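Colleague: heads up, no residue letters with this:
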C-alpha cells in the first residue's frame, strides 16, 4: 500500500494513532467525523496492506537501565544472519542492515554501564564480524519513530486524543511477573484488549486497566505507532553519525530533533558524539538535506552517512 493510496481518513487515523495508539475507535471516529465501523475497517486494512502496527515498548531508562547503539561491520555473506540473531534478542530494538548490506546497527538495553563487557560477549560470535563499536546513549533529543507524520488533524482534534502526560515526579513502580507478561503481549499488539491482557497476566481486567494506566503515566510503558516510512511516501532512510564540537552538541541535537526529516537523535559517547536517523522521500531529498539543511547547524565537524537497506526489527518483534 502506497502513500498515494491513502485518503484523508487513512492519514488522519495514522496521525491519531501516533498521538495515542490505544485511543478508542469511537473517539477517533468522532474526531475524524466518520463511523466507528469505518475506523475499524481502515485500521484492519492499514495493518494488512501498509504494515501498520501499534506497539507497547518499555522505556528502560525509567527503570535505571542504559542503552547502547552498536555498529557491526560484517562480510557481505554474514550481515543478514547477524542482524536476525540480534533481532531475536529481547534486549535489542531498531536493528538495521546498512551500507549495501555489510553493516548492522542496533540499540541494546543493559542494566548499567558496567554491563558493557557482558553485552559484547553476548553478541553473535563469528569471524565474519570484522569490526564493532559500542556507544552509550547519554541523552535523547527525539525518541525513535517512523519519521514525518501526516498533518491532517487540527490542534483541537489532537488535544481530544492526547493521553495524560507522563508524570516524571512519580517513582517508577517495580515490575512484577504480571507486568512483564502484559508488556510482552503489548509488544506484539499495543491495542490488545483488556480481556486478552488479563488472560496473559492472570489478573482481572480491572487490575490490568489500572496497572497499564500506571505504567503509561510513569513513562515505563510507551504505546507507539510503527509503520514503514515507505508506506507514507518516504522511501529513503539513513543513519547519521556526527562529530560535533562538545560545546555545540546539545544545541545541534535539539535543532536536529526539530527537523521534519529526523526520526531519532541522541547524544552518545565515542568519536562521533551525535547519532541520528533521517527519513526522506528519495535520494534527491536526502542529498538536499545533507548538503543544505545540515550545514546550517554550526558546530558539526564531521559527518558519516549510512543508508538503511533493510529494517529487521523496530521497537517490537522482528520484521523477518
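Modeller: Received, thanks. What you see is a predicted model, and the numbers here were worked out from it, not measured in a lab.
Colleague: make it CA atoms for all contacts and neighbour counts henceforth
Modeller: Fine.
Colleague: helix/strand/coil for the spatially most central residue of the chain?
Modeller: Residue closest to the average C-alpha location in the chain (Cα atoms, centre = their mean): residue 144, at 3.6 Å. Residue 144 falls in the coil class when you classify it by DSSP: H, G, I helix; E, B strand; the rest coil.
Colleague: what do you get for residue 117?
Modeller: Here residue 117 takes the helix state, with states given by three-state DSSP.
Colleague: Tell me how many other residues crowd it.
Modeller: Using other Cα atoms under 10 Å, residue 117 has 9 other residues around it.
Colleague: just residue 281 next, same as before
Modeller: Counted by other Cα under 10 Å, the residues lying close to residue 281 total 17.
Colleague: and what of residue 154?
Modeller: Around residue 154 there are 10 residues (other Cα under 10 Å).
Colleague: Residue 33 too?
Modeller: Close neighbours of residue 33, defined as other Cα under 10 Å, add up to 11.
Colleague: sorry, back to before: who's in contact with the residue nearest to the centre of the chain?
Modeller: 263, 264, 265 (Cα atoms under 8 Å, 6 or more residues apart in numbering).
Colleague: can you check residue 194 too?
Modeller: Counting by Cα under 8 Å, 6+ apart, residue 194 makes contact with 205, 208, 209.
Colleague: where does the last one land in three-state SS?
Modeller: In the three-state summary, residue 209 is assigned as helix, counting by three-state DSSP.
Colleague: mind checking how far the closest residue to it other than its chain neighbours is from residue 184?
Modeller: For residue 209, ignoring the flanking residues on the chain, the nearest one in space by Cα to Cα, 6 or more residues apart in numbering is residue 194 at 6.8 Å. The gap separating residue 194 from residue 184 is 14 Å, by Cα to Cα, to the nearest Å.
Colleague: here's the one I want to compare it with:
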C-alpha cells in the first residue's frame, strides 16, 4: 500500500507542482519549512527535492548581480550566424566564463548572449575579437544593460505575493538601494555556489570567521536584492515550456507606464533598460502558446507607438551562469 505522503516517483518529464517546487525557491529553507509552506509532508518534500537534485532536473545557483552592485559592464549580444553554425557558436559562447546566459532563438539574430566584463574597453576587445572571430558569426549587435529591473529572483509563479522588487517596479517606485559588498561577501557567495545549503557552521569554518559573522553576512546578503540565490531549472520543468524574448522600442513618453505594466505581469521573470533603439528588454515564460498570445495581446496590443521584436527560445545552452549543453 502506498503511504499518503508518497509522491509516486514522477516521470522526469512531469512538470513540478507547487508542493514540489515551493521549497526549491528558498534554497536554505529546511524541509520542515518547505512542508509547512506547501502543505506537503516533510518526507515528501525531502524525497522529491533530493531526487531532482540527484538527477540534475534542478540545482541551486548563487551569484552577485553585477548590474545591481555596479561592478563591471553588462551587455546583451544578438548574434547572427551563417547556416549550420548555430549549435557550435552557442556551445563556444557557453564555455566562456564571462557569459551569464546563452540561448538560441527564432529570428534573424538567432543567438542571444548576456555577459559581464570589467569595462567598456574589454567589451570592445571581446566582441570585436574572439566573439566576432568565431566561425560562422556574420554579425553582432551589442546593447548595454543600463538598469536591471527584474531577475529570476523576482519570478515566483506559484507565490501569492510579488517580491518587494517586483512590487516597486509595478508601482514605479525606486528600487532598494544597492548593498555594498566586499571580498568576504564574494567568498561567501562562491561557497554558496558550490552548495547553496551549506551550514552556517561550515561557512564560518571555510571563511575563517566566527559563526556569528558568517550568519550576519549571510542574512545581510539574503535580505538584499544583489544576491541571486535561487532554484536553477529549465522553465519547462516548472510547467512553463514556452519562453520568449521581447525587444521593445518604447517612446520616452510611454516608458514609465510600460515598465509598470510589465512589472505587474507574473509571466515576466526578467526586465531591463538597455541602450539602442530597443530600449526595453523583456523575457517571458508561459504554459502554452495560447498563454503567450494572450500575454502579447494584453501587454502590447493597446500600447501606443511601441515597436516589438519577438523571438521564441529554441534551446538554452547556459542559464544563470550554469551550462545546460
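Modeller: Here it is on my side, so go on. Quick caveat: nothing in here was measured; it's all calculated off a predicted structure.
Colleague: re earlier: mind giving me CSV with the contacts of residue 144 of the first structure and columns for neighbour count?
Modeller: Putting the contacts of residue 144 of the first structure into CSV (neighbours: other Cα atoms under 10 Å) gives the following:
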residue, neighbour count
263, 21
264, 23
265, 28
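Colleague: all helices of the second structure, in order?
Modeller: Taking DSSP state H as the test, the helices found in the second structure are 18-21, 31-38, 42-55, 66-69, 86-94, 120-126, 164-171, 183-194, 200-207, 211-222, 255-263, 289-300.
Colleague: Buried residues in stretch 64-75 of the first structure, which are they?
Modeller: For stretch 64-75 of the first structure, a neighbour-count test (16 or more other Cα atoms under 10 Å) marks 66, 67, 68, 69, 70, 71, 72, 73, 74 as buried.
Colleague: State the span of the second structure onto which it is aligned.
Modeller: Taken onto the second structure by TM-score structural alignment, stretch 64-75 of the first structure occupies residues 71-82 there.
Colleague: Counting neighbours, what do you get for residue 208 of the second structure?
Modeller: Residue 208 of the second structure, neighbours per other Cα under 10 Å, totals 11.
Colleague: Just list the residues touching it, thanks.
Modeller: With contact set as Cα under 8 Å, 6+ apart, residue 208 of the second structure has no partners.
Colleague: For residue 82 of the second structure, see how far away it is.
Modeller: Residue 208 of the second structure is 51 Å from residue 82 of the second structure, by Cα to Cα.
Colleague: Equivalent analysis for residue 293 of the second structure, please.
Modeller: The spacing between residue 293 of the second structure and residue 82 of the second structure, counted by Cα to Cα, is 30 Å.
Colleague: Ok, residue 243 of the second structure next?
Modeller: Going from residue 243 of the second structure to residue 82 of the second structure by Cα to Cα gives 24 Å.
Colleague: list the contacts for residue 1 of the first structure?
Modeller: Applying Cα under 8 Å, 6+ apart, we find residue 1 of the first structure in contact with 46, 49, 50, 231.
Colleague: and of the residues you listed, the nearest to residue 37 of the first structure?
Modeller: The shortest approach to residue 37 of the first structure among those belongs to residue 46, at 14.2 Å (Cα to Cα).
Colleague: and the aligned partner of that closest one in the second structure, how many residues sit next to it?
Modeller: Counting by TM-score structural alignment, residue 46 of the first structure lines up with residue 52 in the second structure. For residue 52 of the second structure, the count of nearby residues is 14 (other Cα under 10 Å).
Colleague: Please report how far residue 52 of the second structure lies from residue 281 of the second structure.
Modeller: Taking Cα to Cα as the measure, residue 52 of the second structure falls 31 Å from residue 281 of the second structure.
Colleague: Residue 176 of the first structure: neighbour count?
Modeller: Neighbours of residue 176 of the first structure using other Cα under 10 Å come to 9.
Colleague: same check, this time on residue 234 of the first structure
Modeller: 20.
Colleague: what does residue 121 of the second structure give?
Modeller: Residue 121 of the second structure, neighbours per other Cα under 10 Å, totals 10.
Colleague: With residue 295 of the first structure as the reference, measure out to the counterpart of residue 253 of the second structure in the first structure.
Modeller: Under the alignment by TM-score structural alignment, residue 253 of the second structure pairs with residue 247 in the first structure. Using Cα to Cα, residue 247 of the first structure is found at 17 Å from residue 295 of the first structure.
Colleague: if we can go back for a sec, hmm, which of the contacts of residue 144 of the first structure are common to the second structure?
Modeller: Retained in the second structure by both residues aligned by TM-score structural alignment, their matches' Cα atoms under 8 Å are the following of those: 263, 264.
Colleague: returning to that earlier point: matching the residue nearest to the centre of the first structure against the second structure, which residue comes up?
Modeller: Residue pairing (TM-score structural alignment): residue 144 of the first structure is matched to residue 152 of the second structure.
Colleague: Spatially, which residue comes closest to the residue mapped onto residue 32 of the second structure from the first structure, not counting chain neighbours?
Modeller: Matched by TM-score structural alignment, residue 32 of the second structure corresponds to residue 26 in the first structure. Leaving out its chain neighbours, the residue that sits closest to residue 26 of the first structure by Cα to Cα, 6+ apart is residue 36, at 5.3 Å.
Colleague: what about the one you found, neighbour count?
Modeller: The burial count for residue 36 of the first structure: 17, using other Cα under 10 Å.
Colleague: What of residue 180 of the second structure?
Modeller: Residues near residue 180 of the second structure, counting by other Cα under 10 Å, number 10.
Colleague: quick one: what's aligned to it in the first structure?
Modeller: In the first structure, residue 180 of the second structure lands on residue 172 (TM-score structural alignment).
Colleague: need the contact list for the closest residue to residue 109 of the second structure other than its chain neighbours.
Modeller: With sequence-adjacent residues excluded and distances taken as Cα to Cα, 6+ apart, residue 109 of the second structure is closest to residue 80, at 4.5 Å. For residue 80 of the second structure, the contact set (Cα under 8 Å, 6+ apart) comprises 108, 109, 110, 111, 137, 138, 139, 140.
Colleague: Could you pull up the residues touching the first one?
Modeller: Contacts here follow Cα under 8 Å, 6+ apart; on that basis residue 108 of the second structure touches residue 80.
Colleague: how far away is residue 159 of the first structure from residue 284 of the first structure?
Modeller: Residue 159 of the first structure sits at a distance of 35 Å from residue 284 of the first structure (criterion: Cα to Cα).
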